[in-house]
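[1] Dropping the sequence and predicted coords here.
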Amino acid sequence: MSQPTRTPVRVILASQSPRRRELLAQIGITHDVRPADIDETVWPGEEPVPHSERLAREKAHTLALLHPEAVVIGSDTIVVIEGAILGKPVSRDDAIAMLERLSGREHTVYTSVAVAHEGRTLSGVEAVQVYFRSLTRAQIEAYVDTGEPMDKAGAYGIQGFGATLVERICGDYFAVMGLPLGRLVALLRELGYAYEFGPVRAR
């Protein structure tokens, strides 16, 4: 006897990041894009990891309230060195300063992911150690002039030209790109949805 066909559910990505859209498409999760408009200011005394997870949860929860029929995915990525959060650069000089700080050193990328539906929000955080090559000022300036760093936390993207800046990583490569796929699928299943190498479906 054949198994009944399970109905695909609507999935919304609460982010305008093209990398996250590409990663969801890569594993066959069809989705709509609805960026969440939230305040991403770090609260006084807030540590980096709780900050990142809070933002991922707020993004997912905010869109879930607007679209109660959908499963909403929120995510947030931060780059942390010596306890300081490096956000997206606000200028060319800011990007150069960030990359000079990262050059030849280790830092941590934290990517939080949250899924929300019907009043429940589940979340988790992936931590990845990233080791940068030693870079000259000329190399840094040439990289910044590609324009790639300007919309990325820490002023680099590992999936583009920035791959040449990285010596090695320890952890989930996709978390550095902005969406830890393994953890995402685990959260979807914990929330009660099936993922079998294609669209998310009701169990």
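    Ah, there it is.
[2] From now on I want contacts and neighbour counts done on CA atoms only, so please keep to that.
    OK.
[3] Thr111 versus the most centrally placed residue in the chain, what's the distance?
    Centroid-nearest residue in the chain, with Cα atoms, centre = their mean: Gly178, separated by 2.8 Å. As judged by Cα to Cα, to the nearest Å, Gly178 and Thr111 stand 6 Å apart.
[4] try Ile29
    From Ile29 across to Thr111, the span is 19 Å (Cα to Cα).
[5] The two: who's more crowded?
    Shown here are Ile29 and Thr111; by other Cα atoms under 10 Å, Thr111 has more neighbours (27 against 21).
[6] thinking that one is in contact with His51, fair?
    No - between Thr111 and His51 there is no contact under Cα atoms under 8 Å: 10.7 Å.
[7] Give the residues shared as contacts by Gly178 and Thr111.
    Residues touching both Gly178 and Thr111 (Cα atoms under 8 Å, 6 or more residues apart in numbering) are 75-77.
[8] for comparison:
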Amino acid sequence: MALILASASPRRVELLAQIGITPNLIVPAHVDETPLDRERPIDMARRLADAKAREVHKNHPQACIIGADTVVTVGRRILGKAEDEAQARAFLTLLSGRSHRVIGGLCVLAPDGRAVLRVLTTKVDFKRLSAAEIDGYIASGEWHDKAGAYAIQGLAGAFVKSINGSYSNVVGLAVHDVANALKGLGIHPPGLV
């Protein structure tokens, strides 16, 4: 059975490789990621992970699909992927010196239609950032294509005072939960430890 990752994220591919999983295909799902009116961040993460897996499943019904989404939130405010440097700076300024949540939605969809849907929350505490630190991070370009405009596995790791929850969830995919979901569905891809 083919295993497909419904994401173009190289970070998710790397995270799967850490637990011995190499997807047979990587098929980005094209779904509208705009939050629904009054949608809670946790509901958004769940909805988008499910929608991504099901979108790819339409063209690959005999495969096992892994769909995921990451939502960074301060309270009910959702910080998506920054569109430009000004928005990235605003996000980092908002995160400076406070806690935020990284909510990971996960959907593992079996060929027979059975699905495991999970939502995981990791609390992340940022140190107070100086203007120079924000300027340097913006100049690095690392904020591009990252929810909340930062990558914990990169330079922004120096901004994190503590986390409570799954580190891999903050990177983009809670690998412990992926492995358990696959095993729970009776799917054992080669390499999964």
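    Great, that's in hand. Keep in mind the model is a prediction, meaning the values are calculated, not measured.
[9] Got a TM-score for the pair?
    Scored against TM-score structural alignment, normalised by the length of structure 2, the superposed chains reach a TM-score of 0.95; 191 aligned residues with a Cα RMSD of 1.4 Å.
[10] show me the contacts for the residue nearest to the centre of structure 1.
    With contact set as Cα under 8 Å, 6+ apart, Gly178 of structure 1 has these partners: 19-20, 75-77, 111.
[11] any idea what it aligns with in structure 2?
    Correspondence of Gly178 of structure 1 to structure 2, assessed by TM-score structural alignment: Gly172.
[12] how about the strands in structure 2?
    3-5, 25-26, 64-74, 77-79, 99-109, 115-126, 160-164 (DSSP state E).
[13] want to throw the ones you listed into JSON lines with distance to Leu192 of structure 2?
    Formatted as JSON lines, the strands of structure 2 follow (distance: least, Cα to Cα, whole Å):
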{"stretch": "strand 3-5", "distance to Leu192 of structure 2": "12"}
{"stretch": "strand 25-26", "distance to Leu192 of structure 2": "16"}
{"stretch": "strand 64-74", "distance to Leu192 of structure 2": "14"}
{"stretch": "strand 77-79", "distance to Leu192 of structure 2": "33"}
{"stretch": "strand 99-109", "distance to Leu192 of structure 2": "15"}
{"stretch": "strand 115-126", "distance to Leu192 of structure 2": "17"}
{"stretch": "strand 160-164", "distance to Leu192 of structure 2": "26"}
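[14] Nearest to Ala49 of structure 2, out of the ones you listed?
    Proximity to Ala49 of structure 2 (Cα to Cα) singles out strand 64-74 among the strands of structure 2, at 4.3 Å.
[15] Superpose on structure 2 and give me the mean offset of the longest helix seen in structure 1.
    Taking DSSP state H as the criterion, structure 1 has its longest helix at helix 48-66. Superposed on structure 2, helix 48-66 of structure 1 shows a mean distance to its aligned partners of 0.7 Å (mean Cα distance after the TM-score superposition for structure 1).
[16] Can you give me the neighbour number for the corresponding residue of structure 2 for Gln139 of structure 1?
    Matched to structure 2 by TM-score structural alignment, Gln139 of structure 1 sits across from Glu133. By other Cα under 10 Å, the residues close to Glu133 of structure 2 number 15.
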